[in-house]
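# I would like the atomic coordinates for the input below:
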Amino acid sequence: MAIAKIILSTSTCAIVLLILGLYLSWGSLKPLIYEQITSDMFVSVDSDVFDPGPALGSDFPGVIATYKGRELRLIAEFAGSNGTVFVATRSAQWCPYCMKQMIQLQEYKAVYDKAGIAIVAMTYDDPELQQAFVDQWGISYPIIHDVDTLSFKTLGILNRSYNPGDEAYGIPHPGTIIVNPDGKVVGKLFLEAYSVRVDALSTLIFAKQALGLSAE
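Predicted coordinates:
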C-alpha cells in the first residue's frame, strides 16, 4: 500500500510539473503555433457563394458599438475621402486568423491611406482586450466593440451557430464590407470558412474597383 501511495504521489507530481511546464512555455510557443496554423489562411479572391450582410447598393446600417469609452452609432467619422473598408472579425484575443488579418491590415495601412480608404474593424471582445491587442501590435486604425451582438445582428452577419452563454456567442461571420463616401454598400468579401481571409492587398484592390477608383 505504501509503495502504491509513493507511486501515485510521484505520478501526480510529474503531471503537475508537466502542466506547469506547458503553462510557462505557452507564451513562447503560442506565436509559433499560431503562425503554423495560419500559414495558408490568405487568398486573393472571394471565390465562394457565401454572401451574408447588407445588400449591395443599400445604406450601411450603422453600428451599436463603443469606441474608447463612448457610444458609437455611425462609422462616418472614420471614413476616408474615397470610402471605408469595414472588417467584421471574431476576436482579437483568441482567434489567430482574426489577429493575423488585423495585423496585416496595419502593415498595409499607409497604402490604404494613400488611396483615401479608411480601415475600421469590429470584434465582440471587451474593450480592454481590444486595447491590449492595439497596444501590442501598434494598431492605428479603429477597432470598435459590438455591444450585445446588436451590430452584427443589424448587419445580418451574426454567427448563429452559438447560443447565448456560449463563449463564442456574439461573433460574426468574418468578412469585409466596402462603404462609399455616401454611405452605400458597394462591395463585400465573405468566405464561408472562418479560417480563410482575403489578404490586405487584394482587399484594397477589390475596394478600389468597388469604389470606382483607379487600380494604380
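# Every contact and neighbour count from this point should use C-alpha atoms.
Fine.
# Closest to the centroid, which residue in this protein?
Centroid check for the chain by CA atoms, centre = their mean gives residue 89 as the closest residue, at 2.8 Å.
# Quick check, it in contact with residue 123.
Yes: with contact defined as CA atoms under 8 Å, residue 89 counts as touching residue 123 (5.4 Å).
# Need the overlap of contacts for these two.
Taking CA atoms under 8 Å, 6 or more residues apart in numbering as the contact rule, residue 89 and residue 123 both touch residue 171.
# about what we covered before: burial measure for the nearest residue to the residue nearest to the centre of the chain once chain neighbours are set aside, as a count.
Excluding the flanking residues, the one nearest residue 89 by CA to CA, 6 or more residues apart in numbering is residue 174, at 4.6 Å. Neighbours of residue 174 under the rule other CA atoms under 10 Å: 27.
# wait, what's in contact with residue 174?
The neighbours of residue 174, taking CA under 8 Å, 6+ apart as the test, are 87-90, 157, 190-191, 194.
# So it versus residue 184, what's the distance?
20 Å (CA to CA, to the nearest Å).
# longest helix in the protein, by residue count?
For the chain, the helix with the greatest residue count under DSSP state H is helix 2-37.
# can you list contacts of the helix or strand that it is followed by?
Once the chain leaves helix 2-37, the next helix or strand it forms, by DSSP states H and E, is strand 42-43. For strand 42-43, contacts defined as CA under 8 Å, 6+ apart pick out 196-199.
# how about this one, so we can line them up?
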Amino acid sequence: MTQSDIESADTPTRLSNGGQFPALEFAKVGGGTISLPSDLSGGYGVVLFYRGAWCPYCNAQLAAFQRAHDSLGAAGIAVVAISVDDESAAAALVSKRRLGFAVGYGADADQVAAATGAYVNADPKYLQSTGFVLAPDGTVVTAVYSSGAIGRLVPDDVIGLVRYIQSPG
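Here you go, the predicted structure:
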C-alpha cells in the first residue's frame, strides 16, 4: 500500500477533544443497531473503527480489548467496534475472538470519514484504524487516527486515561 492508496484530499477536519461525537448508526452483529454516541452515554466509551476481520493488527487490538473486558468494566468503560465488513465476516470475527462488546458491520467508509475525519483506504475501500474515547456526555476525550496498519488505541492507555480524568485534583 502506498500513501496514494489513502484518500485524504476531501477528508474533513478530524474531531477535536471536547467536541461532540457525531450521531451515527450501524447494524450490529446479533441484531439491532449501534447508535453512537447515545449507546455509550452515561459512562466512558471507546469507539473503534477497524479495517476488517482480515487485518491481523485489528484482530490483535480487538482481542486485547476483550482480554481487558473486566478492567474496562470496572473503570466504567464500554467498547464498540465497527467496520465495513459484511455481516458474515463480522459475525465470524466475533465468534473467533469471543468478543463480548458490540460489533457493528456494513459501515459506509465515506460517510464515516465525512462525519469523523477517519482515513479511508481507496482500493479496496475500508476505514483505517481510528479510535475515540468518549466522555459520558458523548464528547471526545481523545482521538487516535491512523493512516495505515499501525497506530491505535490500546486498553491499558484507555483505562489509565479515564482513571486520570476521574482522579481528584
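# Name the nearest residue to residue 30 of structure 2, sequence neighbours excluded.
residue 91 (7.7 Å).
# sec struct for that neighbour, please.
Three-state call for residue 91 of structure 2 (DSSP: H, G, I helix; E, B strand; the rest coil): helix.
# One more: residue 119 of structure 1?
Residue 119 of structure 1 is classified as strand under three-state DSSP.
# Near it, how many other residues are there?
Neighbour number of residue 119 of structure 1 under other CA under 10 Å is 23.
# which residues in structure 2 form strands?
6-7, 24-28, 33-36, 44-49, 77-82, 102-105, 120-121, 126-127, 130-134, 140-145 (DSSP state E).
# how near is residue 98 of structure 2 to residue 64 of structure 2?
Taken as CA to CA, the span from residue 98 of structure 2 to residue 64 of structure 2 is 11 Å.
# again, but for residue 55 of structure 2
14 Å.
# okay, the two: which has more neighbours?
Each of residue 55 of structure 2 and residue 64 has its neighbours counted (other CA under 10 Å); residue 64 has more, 15 against 11.
# Identify the residue spatially nearest to the corresponding residue of structure 1 for that one, adjacent ones excluded.
Matched across to structure 1, residue 64 of structure 2 falls on residue 104, judged by TM-score structural alignment. Nearest residue to residue 104 of structure 1 in three dimensions, chain neighbours excluded: residue 200, at 6.4 Å (CA to CA, 6+ apart).
# Now which residue in structure 2 aligns to that neighbour?
Going residue by residue (TM-score structural alignment), residue 200 of structure 1 aligns to residue 155.
# so that match makes contact with residue 68?
Yes: counting by CA under 8 Å, residue 155 of structure 2 touches residue 68, with 6.5 Å between them.
# Give me the more crowded residue out of the two.
Each of residue 155 of structure 2 and residue 68 has its neighbours counted (other CA under 10 Å); residue 155 has more, 20 against 16.
# Give me the distance between that one and residue 132 of structure 2.
12 Å.
# now swap in residue 147 of structure 2 and tell me
15 Å.
# out of those two, which sits in the busier spot?
residue 132 (25 against 18).
# So for the more buried one, what's the nearest residue that isn't a sequence neighbour?
Per CA to CA, 6+ apart, closest to residue 132 of structure 2 is residue 143, 4.5 Å.
# Residue 102 of structure 2 now?
Using CA to CA, 6+ apart, the nearest residue to residue 102 of structure 2 is residue 80, at 5.0 Å.
# And for the aligned residue in structure 1 for the one you found, the neighbour number?
Using TM-score structural alignment, the equivalent of residue 80 of structure 2 in structure 1 is residue 120. Per other CA under 10 Å, the neighbour tally for residue 120 of structure 1 reads 20.
# what's near enough to touch the match of residue 200 of structure 1?
64-65, 68, 72.
# I'd guessed residue 169 of structure 1 sits against residue 162; true?
Yes: between residue 169 of structure 1 and residue 162 there is a contact at 5.0 Å, judged by CA under 8 Å.
# and residue 8 of structure 1, how far is that from residue 14 of structure 1?
Separation of residue 8 of structure 1 from residue 14 of structure 1 (CA to CA): 10 Å.
# quick one: the residue nearest to residue 30 of structure 2 and residue 24 of structure 2, what's the gap?
From residue 91 of structure 2 to residue 24 of structure 2 the distance is 20 Å (CA to CA).
# contacting residues for residue 158 of structure 2?
Here residue 158 of structure 2 is in contact with residue 133 (criterion: CA under 8 Å, 6+ apart).
# try it again with 7 Å
Listed by CA atoms under 7 Å, 6 or more residues apart in numbering, the contact set of residue 158 of structure 2 is empty.
# cool, and residue 81 of structure 1?
Here residue 81 of structure 1 is in contact with 116-117, 181 (CA under 7 Å, 6+ apart).
# looking at those, which has the most residues close by?
residue 117 (27 neighbours).
# wait, that residue sits on residue 86?
No: here residue 117 of structure 1 does not reach residue 86: they are 10.2 Å apart, not a contact under CA atoms under 7 Å.
# rewinding a little: surely the match of residue 80 of structure 2 meets residue 88?
No: applying CA under 7 Å, one finds residue 120 of structure 1 not in contact with residue 88, separated by 8.6 Å.
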